[in-house]
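Asker: only geometry, no sequence info:
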């Protein structure tokens, strides 16, 4: 009777450096990488002395200051990405388009054209803009018109003054009314 097959061992995980940076030295390196526009996981994988992602996220959960600093670093990284988007838009990227064709005898051949990779550049730019919109929505998010249905609202300065006076009068009336309620109570 044959014995059951032994379970296969899981593939060994990539080893981190045996001498990892301590937390106080690792955090500035990580934040500098993120502020330079790199993705957090890329920063952590590039340097074997940095902690694993799970260790970093444990630090992140336990440290409010780290959370704030990571958010600021990401906002700085967004600025890097927006600069990159401009550079990508201004710089042609030559690439080859290979089309497999048949000649009149039925033999296959490759037709190669070299041209600007507009679709690829557009994808790179849109990806950076979408990321900027997610990380800094107030600055890069879509501008929503919730009041005028797209029409320009015209107001004369006298109309603005009358409207503001009305608002301030309402505020004063409420304040006076609140004072009466307190005295009566």
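Answerer: Structure received. Given the structure is predicted, the values throughout are model-derived calculations rather than measurements. Numbering: from 1, shown residues only.

Asker: CA only for contacts and neighbour counts going forward, please
Answerer: Noted.

Asker: buried sites along stretch 65-73?
Answerer: 66, 69, 70, 71, 72, 73 (16 or more other C-alpha atoms under 10 Å).

Asker: alright, now check it against this:
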């Protein structure tokens, strides 16, 4: 489908807004009505350095949006029900428990934490500090002097 320049800008701005404001992944956005195919969208990025920069910046912002969402999930109880079915002989019973869905929230937080660390590894990834006995390892090479000594053997 051919897009006018005005329509292309409108659609592109919608996509950037969805990434930066809502934290949505690009594959999900491009399934929305009136959005281009994945190939067309990435052609737009190749054709315009400005659009490519806007997309990259929106992706950086998305990591921050998802980080904020992760904190909200972690600190906001989520009420729900768990159903546990048991069978005693030929009788089947269902036990319903109401309360905070802690396991569900933990899964959401862990998933977001992993995804964010991949989206913005410099900012949210694990920092590796290589140390020996608490001291940082020097990146300058050490000089080792080797001297061969010919021992005098007396008979």
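Answerer: Done, it's in. It should be emphasised that the depicted structure is a prediction, and the values quoted were computed from it without experimental measurement.

Asker: tm score of chain vs chain?
Answerer: The TM-score (TM-score structural alignment, normalised by the length of structure 2) is 0.74; 134 aligned residues with a C-alpha RMSD of 2.6 Å.

Asker: turn the buried residues of stretch 65-73 of structure 1 into CSV, columns for distance to residue 93 of structure 1 and secondary structure.
Answerer: Converted to CSV, the buried residues of stretch 65-73 of structure 1 look like this (distance: C-alpha to C-alpha, whole Å; DSSP: H, G, I helix; E, B strand; the rest coil):
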residue, distance to residue 93 of structure 1, secondary structure
66, 38, helix
69, 35, helix
70, 33, helix
71, 32, helix
72, 32, helix
73, 29, helix
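
Asker: name the nearest of these relative to residue 41 of structure 1.
Answerer: Within those, proximity to residue 41 of structure 1 (C-alpha to C-alpha) peaks at residue 70, which comes in at 12.9 Å.

Asker: residue in structure 2 matching that closest one?
Answerer: Correspondence of residue 70 of structure 1 to structure 2, assessed by TM-score structural alignment: residue 55.

Asker: cool, and residue 24 of structure 1?
Answerer: So residue 24 of structure 1 corresponds to residue 9, using TM-score structural alignment.

Asker: hang on, its match in a helix?
Answerer: Yes: applying DSSP: H, G, I helix; E, B strand; the rest coil, one finds residue 9 of structure 2 inside a helix.

Asker: once you drop chain neighbours, what's closest to residue 46 of structure 2?
Answerer: Leaving aside its chain neighbours, residue 46 of structure 2 sits nearest to residue 52 (7.1 Å; criterion: C-alpha to C-alpha, 6 or more residues apart in numbering).

Asker: any idea how far residue 21 of structure 2 is from that neighbour?
Answerer: Residue 52 of structure 2 is 18 Å from residue 21 of structure 2, where distance means C-alpha to C-alpha, to the nearest Å.

Asker: residue in structure 2 matching residue 113 of structure 1?
Answerer: For residue 113 of structure 1, the aligned residue in structure 2 is residue 97 (criterion: TM-score structural alignment).

Asker: now name the helix or strand holding residue 34 of structure 1.
Answerer: For residue 34 of structure 1, the host element (DSSP states H and E) is helix 23-35.

Asker: so what touches that helix?
Answerer: Outside helix 23-35 of structure 1, the residues within contact range by C-alpha atoms under 8 Å, 6 or more residues apart in numbering are 39-40, 43-44, 50-51, 69-70, 72-77, 80.

Asker: can you give me the helices for structure 1?
Answerer: For structure 1, applying DSSP state H gives helices covering 23-35, 40-46, 53-62, 64-90, 118-135, 137-140, 157-184.
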